Structures are given as C-alpha cells and as structure tokens.
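**Student:** Here's a sequence, model it:
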Amino acid sequence: MNYRTHIASSLAEVGQAAWDALAASQERPNPFLSFAFLHALHESGSASRATGWDPHYVCLYDGETLAAALPLYLKWHSYGEYVFDWAWADAYRRHGLEYYPKLLSAIPFTPVAGPRLLARDAHARAALIEALLAMQDALQASSTHVLYPPPEHTALLQDAGFMLRSGVQFHWLNRGYRDFEQFLSSLDRKKAKNIRAERRRVAEAGIEMQRIRGADASDEDWRFFHACYVATYRAHHSTPYLNLDFFRRIGRDMPGNILLVLARRAGRPIAASLVIYGSDALYGRYWGALEYVPALHFEAAYYQPLEFCIEQGIPVFEGGAQGEHKMARGFLPTRTWSAHRLAHPAFADAVERFLAREAGGIDSYLDELTERTPFRS
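**Tutor:** Below is the predicted model of the structure:
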C-alpha cells in the first residue's frame, strides 16, 4: 500500500479527532499523547520553533484516513529530554562537525514511556519507520533519537538500524491496597516509620493538604501553581520550560487527567504539586514551594498522589526521571529505553561501543537496586 506522507508543523493540520483516535487505538496510550497536551505545548510556545523544538510530525495517510503518525521535532539543543547526549554533541563539536539540528521523537519535557510509532497496523508502522529514516537522510540531520518507546517497539527500531540505550526509573505498584496504612504495613518497618514521621512533621507544622481535580481548579490555583513551578527552577538556577498559558490550556482542555495538590498554612497556599493521570497510571510531574517546610515535598508530591491512586484504583504511579530516594517510599526500579541512529559511521561505531559499556553498568545497577527492596520479606 502506498501512503501519502505529510509533515505537519502543527497538530491543527492533523485535527483533534483524527489524532486522538489514532493515539487512543495504541496499546498502553497515556494522556501525554493526547492532542490537548501536545497542542498546548506548541500553542503556548513552550515547545516551538522559537524554543528549539521545531515540530515535524510525520503523518501517513491512506486516502483521507490517518494511518500512522510520529511526534517528531527538529531540535537545536538537548534540553528537556532526560536522555542525555551532551557528550555526543561535544564530541562532534571537538571534531569540527555539527550535531545540531537533530531529529527527536519524544513528548517534550516528559520522561514517560509510551507509544511513539503510532499506527493502525504493523504495515503502517513499518512504513512510518521507513519515512523517518528517509526524513533524516533528506534533512541531513546528524542523528535521530526516539525516547521512551515501549519495549515492543524497540526491536522494530533496532532492526531499522537504531542503537538501543536503557535507563532506570522508579515506579510504585498498587497491590490492591485498601488504604495508605495497609500500604505502609507492606513496607520494611523502618521505612514505614520514617514515612509516618514525615507526614506527622508536616501536620504539626500546621499544614493542610487539598486535592483539586482539574475541573475544579480556578485560574487563581493555576497562577499560584505556576509561581511554585518557577520557584523550583530558580532555586536550581535554571530557566523554566513551561509557561502559565500551557498550564491554563491543559487545565481547560484535559481536566479529567489533572490533579493539583495544594498545601496551605493558616488558609494561605504555600506549595503545590501537579500530577497527570489516566485509568492505567498516574504520573508525577511538577512541584514547587514558596516557603520551606521539612518533608512537605514528600507529602505533596508522593504521599498525597499515592493516596489518590489507592482511592481511585490506579495501578501504577510513575515517579518521573531519576530519584533513587523514591525506593524508600515504595517505588521500585524499572528499565526504560531509547533508540538512536547516528548518520556519521565513525561516531556511530564509537557510540555503539559506549552504549555496550553503559548497558553493563545499567544491568549491574538494576541488580543492586532489586536486592534493596523496600518491602517486607
């Protein structure tokens, strides 16, 4: 079958109905693949050509029907990706070669695994990979990177000449807990005691916690949350990626996937966290505080969302990038994947050797973490 290929610079060219129908038909879709989330990133200017995220979505059509699609960006830097290739870019620079622009398939600023090769069937998915390879060659991009694809797609990418890279995240699994206390009873006694102490410290500081569903969040709530989000980046001497318009858009367009957690003292908000969820998983995203309170970060960003998962029967809480400290709170190590294709043969060989060494270290790290289970024997 011959597909018509269209490179979309905006999801408006695809249309919400067509995009969401294809995304929803994939195995294990998540809210970050939705038209509402991606379009908010682009239309708010958070992920746009001006910020170094130039949308080049590959869309394959069978007649007028969208048969396959790939979220894809022409990138002029490596910020906001969470799979680090800065050393590769530096090696290119030192040898007088240009690493940027590169092609990147990912959800901007979102280290969450999920479908990238969106397709109605295996034939369309194979054609989508061919279109991606042809696009890299046509643009003469240094490389193409597919971040956080599901395991079932990594073999397809590897067969197409991509090198695989693995990483580690920490996820909490809901084992049908009746309530938070039952979850604590499954943990090592010392870890459960520490969690109880952290929660007690927050309560004794006069902090009251409030969970706000997306449909109930006011513009004042979003303005306060954004102030907290910006404060976190400033504390780390960084520039925030997302603007207030983005948060307002997702609050308006995907309220059923949004949970805000606010911390108040004497009725005044002082901290907030944002999580995004679907029926299959909850995803920890952002946190910030205008006042420091010991252990408040854990209460707002971990314990309140964990309680929400238990109450709603959500099976998984993905804690986001990095964070070995999450194991002490019941999160377990989980392998993640990315796929990489470098055009320059010598650099491709060097990166392949590097990835082989790195993979051995990741395997050993996972084995070590698995032996340090936070749960009772």
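**Student:** all contacts plus neighbour counts: C-alpha atoms, from now on.
**Tutor:** Fine.
**Student:** okay, now Arg49: neighbour count?
**Tutor:** 16 (other Cα atoms under 10 Å).
**Student:** ok, it touching His56?
**Tutor:** No: using Cα atoms under 8 Å, Arg49 is not in contact with His56, being 10.1 Å away.
**Student:** helix, strand or coil for the closest residue to Gly288 other than its chain neighbours?
**Tutor:** Of all residues beyond its chain neighbours, the one nearest Gly288 is Cys228 (4.2 Å), with distances taken as Cα to Cα, 6 or more residues apart in numbering. Under DSSP: H, G, I helix; E, B strand; the rest coil, the three-state class of Cys228 is helix.
**Student:** where along the stretch 201-350 of the chain do the helices fall?
**Tutor:** Secondary structure of the stretch 201-350 of the chain (DSSP state H, counting those that start in this stretch): helices at 219-235, 244-253, 296-298, 304-312, 345-370.
**Student:** how about those helices, which one is nearest Trp172?
**Tutor:** Relative to Trp172, the nearest member of the helices of the stretch 201-350 of the chain by Cα to Cα is helix 304-312, separated by 8.5 Å.
**Student:** another one to check against the first:
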Amino acid sequence: MDQAQIEVQVLDSLSHIAAAEWDNCACPETADGGRPYDPFTTHRFLSALEDSGSVGPGTGWQPQYLTAYLDGLLVGAAPLYAKSHSQGEYIFDHNWAHAYERAGGHYYPKLQMAVPFTPATGRRFLVRPGYETIGQSALVQGAVQLAAKHGVSSLHVTFCTEDEAKAGEQMGLLHRVTQQFHWCNDSYADFSEFLSALSSRKRKTLRKEREQANRFGGHVSILSGEELKPEHWDAFWTFYQDTGSRKWGSPYLTREFFHIAHNSMADDMVLVLAERNGRPVAGALNFIGRDTLFGRYWGCIEHHPFLHFELCYYRAIDLAIAHGLKRVEAGAQGEHKLARGYLPTQTHSLHWVADPGFSDAVARYLEAEREAVGEEIELLTAYGPFHKAQVEEHQ
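**Tutor:** The predicted model follows:
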C-alpha cells in the first residue's frame, strides 16, 4: 500500500476518540470476550490517568496520542506524551540527559511512547489486525516527524514487545535491552509444587518467610470486581502515598485515579489486603492480563517481617497458579525477587535521538549495555533458587 494513503493525527485527549475505536487497535484480542493481553493501553486505563489529572498539565506528561487512518479507518494508535523530565518511566536515561546538556543541548522536552508510571511490557504500536506493517511504519514515522517538527531532543518507546523492538530497529530506531524479574508458571498445581522445583535450602527459606509473614496478627483478603469497595481505596491511597513519598518524593497517581479505576476497571484489578485488629495495614494492587498478573503498587502503615514478600510476590504466585496465568510481572528492579523464584527477563525499548553525533554515542553505549545485560541475566539465572535442571530449561 502507498504510505501516502495514511493520515497521522495527534490528539491531546482520548476524549476525542471513541473507546471502542481505540480498543480495536489496543486490544483486538478481546473480540473473543476474553481479557486484553494487558489492560494498560486500553482506552479505560489511559483515560483514567488523564481524567484523574495524573497526566496532563503540571505533571510533565502531556498527552500527544498518535492515530493513523487509512481511508478513514483507524489502523494504528499509540500512547505518546511530551515529557519535561524522566520520572515515572523506569527505563533510565538520566545519564543521557546530563551528557546532552553538558554538551550544550536541551534534553527536555522529549517524546515518550509509553504507559505512564507502568513498567510492564506490552504493545506500544497499537495496530488493527491485518495492518501490522503499514500501521507500525506510520506510527514510527509519525512520531519521528512530530519530534523533528517540534525540535525535541529524542523519542523513546519504552517497554515495547520484543517483536516491536526488532521491527523498530529495522526502521532505524536504536534498540535497548534492560531487565526485570518475572515469575513463570511451569503448569504448577499449587504453591507446594512450585516449591518442589526449588533447591532444598531455598524451599525452606520461602516456607519460613511465608509462615512468619502470616503471623502478623491479622488476615489477608483477595478482592476484585464487586468485592472492591470505596473504603478499600481509601485505605490503599494511604498506603500508596507512603510508598510514593519515600520512592519518588510525591505520588505519581492522584486519589481521583483510584476512584475512576474503581468505576471503570474493577474487573481488571486484584487487591491483596492485610487487616489487623479491624484495620487495613498493608496492601498490594495487581492488574490482570490475559495470561499475566501485573504487580503494580504496594504500601503499608505497619511493618511486619516478610509481609511485603507475602502480599506482593507469594500471593501473586498463588493467584497466577489458581487462574492458570503464565507469568507474574512484579514491576521494575529488585534483585531480592530472584530468591523468591522471579527470574531475570529481558525488557526492550526503542530510541531516536535528533543529534547525529549523540545518536552515534548512544548506539555504542547500547551495544555494550546489551552485552552486559545478557551476561548478568545468565549469571543471575545460574544463581537463582531453582534446581539445576530448571535453570538449564529456562536458559
């Protein structure tokens, strides 16, 4: 098809496009009545961020959603934002920014094709089935042209899929490889069967951690859908503020986000809530995908040994096994996850830098970084908690 047939538009709000039209590209797999692969690029999630004021004026995340039309038919879309900082991304480019500005340039603003505050792998070039090649090409060209038109330093496509990374690299973007820790379900019948795959020493350690965590003096509830009530979000907002203030200085999400998400996304979420003496004391919020459980937020107002591991990691494994999910993505960073059965896994991003000299320097850096990440993943996997046979199978 002739690329000239494609019309790329920029929207400053998702209110300008119908949810069904956007989701035809974002999650076409839901046509069979099932869940999306992940809920984060759906119209309802991105709208919750926008409508709650978590993105938009004053946040450093200004929506610039891309849409690509072929003869009036939406064939591609992308969550794109103009950024005035590098917070809430989890693919770190602070050193790039410092180097760029030491050389006399202005690194910000930049363009970020991503789901804000969400280090979860998923499609970023949202294309209607049957239009993959032309849709991806239009979105990449549209984003680069937008970056050039406004004179921004760079474009970053973060936590894209490996297939998207390969396609983007062929279109001239720079490919970056980083890592997270994911738990993979080897068709375990229950948590005990998962434990049997671990070495004896690690198996004993995990059992002791769970036993101690569950002696915190209260009980743990698993809440989703209609079981979630406004008072649960009041409690979780308190937890989230505590975590946000310690990690980022201030929370990324507003209180209104949880109110909107309660009304539009309750079936996409699972809240693991610990209560003691009739009062919520800690919680972990997960989002449910078609074959993946995404651990997203944690917080507490009381500290109990190993309760964090129990709510965030072990209960997530329980949920994944119970619902036949293939994996748990437990968010960014955290080598402590390795001992709990979460193995290092590659994550991918794509980058375009306007300045040719700086782009060449970034390309050299990324080549060395990919090699180092590969070696680290191999080393960490070998020192993981699984029996040797399990490790060899994963590699």
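**Student:** Could I get the TM-score for this pair?
**Tutor:** Here the TM-score for the pair of chains, by TM-score structural alignment, normalised by the length of the first structure, is 0.96; 377 aligned residues with a Cα RMSD of 1.5 Å.
**Student:** could you dump the helices of the stretch 201-350 of the first structure to TSV with mean neighbour count and distance to Arg376 of the first structure?
**Tutor:** Putting the helices of the stretch 201-350 of the first structure into TSV (neighbours: other Cα atoms under 10 Å; distance: least, Cα to Cα, whole Å) gives the following:
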stretch	mean neighbour count	distance to Arg376 of the first structure
helix 219-235	18	35
helix 244-253	19	39
helix 296-298	21	21
helix 304-312	19	19
helix 345-370	14	13
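**Student:** Trace Ala143 of the second structure over to the first structure, please.
**Tutor:** The alignment partner of Ala143 of the second structure in the first structure, by TM-score structural alignment, is Leu132.
**Student:** Leaving out sequence neighbours, find the closest residue to its match.
**Tutor:** Leaving aside its sequence neighbours, Leu132 of the first structure sits nearest to Val58 (Cα to Cα, 6+ apart; 7.4 Å).
**Student:** if we can go back for a sec, what does the residue nearest to Gly288 of the first structure align to in the second structure?
**Tutor:** Per TM-score structural alignment, Cys228 of the first structure is aligned with Phe239.
**Student:** Distance of that match relative to His323 of the second structure?
**Tutor:** Distance of Phe239 of the second structure to His323 of the second structure, given as Cα to Cα, to the nearest Å: 27 Å.
**Student:** Could you look up the SS state of the residue nearest to Leu132 of the first structure?
**Tutor:** Once three-state DSSP is applied, Val58 of the first structure turns out strand.
**Student:** Please identify the residue in the second structure that aligns with it.
**Tutor:** Per TM-score structural alignment, Val58 of the first structure is aligned with Leu66.
**Student:** Ok, Ala301 of the first structure next?
**Tutor:** By TM-score structural alignment, Ala301 of the first structure lines up with Cys312.
**Student:** Quick check: the match of Cys228 of the first structure touching Tyr297?
**Tutor:** No: Phe239 of the second structure lies out of contact with Tyr297 (Cα under 8 Å); the separation is 9.0 Å.
**Student:** what about the helices in the stretch 51-200 of the first structure?
**Tutor:** 86-94, 122-139, 151-159, 180-186, 189-204.
**Student:** For the aligned partner of His259 of the second structure in the first structure, which non-adjacent residue is closest in space?
**Tutor:** Under the alignment (TM-score structural alignment), His259 of the second structure maps onto Arg248 of the first structure. Closest residue to Arg248 of the first structure apart from its sequence neighbours, by Cα to Cα, 6+ apart: Trp222 at 6.6 Å.
**Student:** rewinding a little: for Tyr314 of the second structure, see how far away the closest residue to the match of Ala301 of the first structure other than its chain neighbours is.
**Tutor:** Nearest residue to Cys312 of the second structure, sequence neighbours excluded (Cα to Cα, 6+ apart): Ala284, at 5.7 Å. According to Cα to Cα, Ala284 of the second structure stands 11 Å off from Tyr314 of the second structure.
**Student:** Could you pull out the strands in the stretch 1-150 of the second structure for me?
**Tutor:** 6-11, 61-63, 65-70, 73-78, 80-83, 110-113, 126-127 (DSSP state E, counting those that start in this stretch).
**Student:** Just name the most buried of those.
**Tutor:** A comparison of the strands of the stretch 1-150 of the second structure by mean neighbour count, using mean count of other Cα atoms under 10 Å, puts strand 126-127 on top with a mean of 28.
**Student:** Give the aligned equivalent of Glu164 of the second structure in the first structure.
**Tutor:** Matched to the first structure by TM-score structural alignment, Glu164 of the second structure sits across from His153.
**Student:** Can you tell me the number of residues neighbouring its match?
**Tutor:** 17.
**Student:** same thing with Gly334 of the second structure?
**Tutor:** Gly334 of the second structure has 11 neighbouring residues, counting by other Cα under 10 Å.
**Student:** Quick one, which of the helices of the stretch 201-350 of the first structure gets closest to Glu198 of the first structure.
**Tutor:** helix 296-298 (7.8 Å).
**Student:** I would like the residues contacting that closest one, please.
**Tutor:** With contact meaning Cα atoms under 8 Å, 6 or more residues apart in numbering, helix 296-298 of the first structure is reached by Glu198, Val202, Trp287, Gly288.
**Student:** same deal with stretch 49-60 of the second structure?
**Tutor:** Applying Cα under 8 Å, 6+ apart, the contact partners of stretch 49-60 of the second structure are 13, 61-63, 82-85, 116, 252-257, 260.
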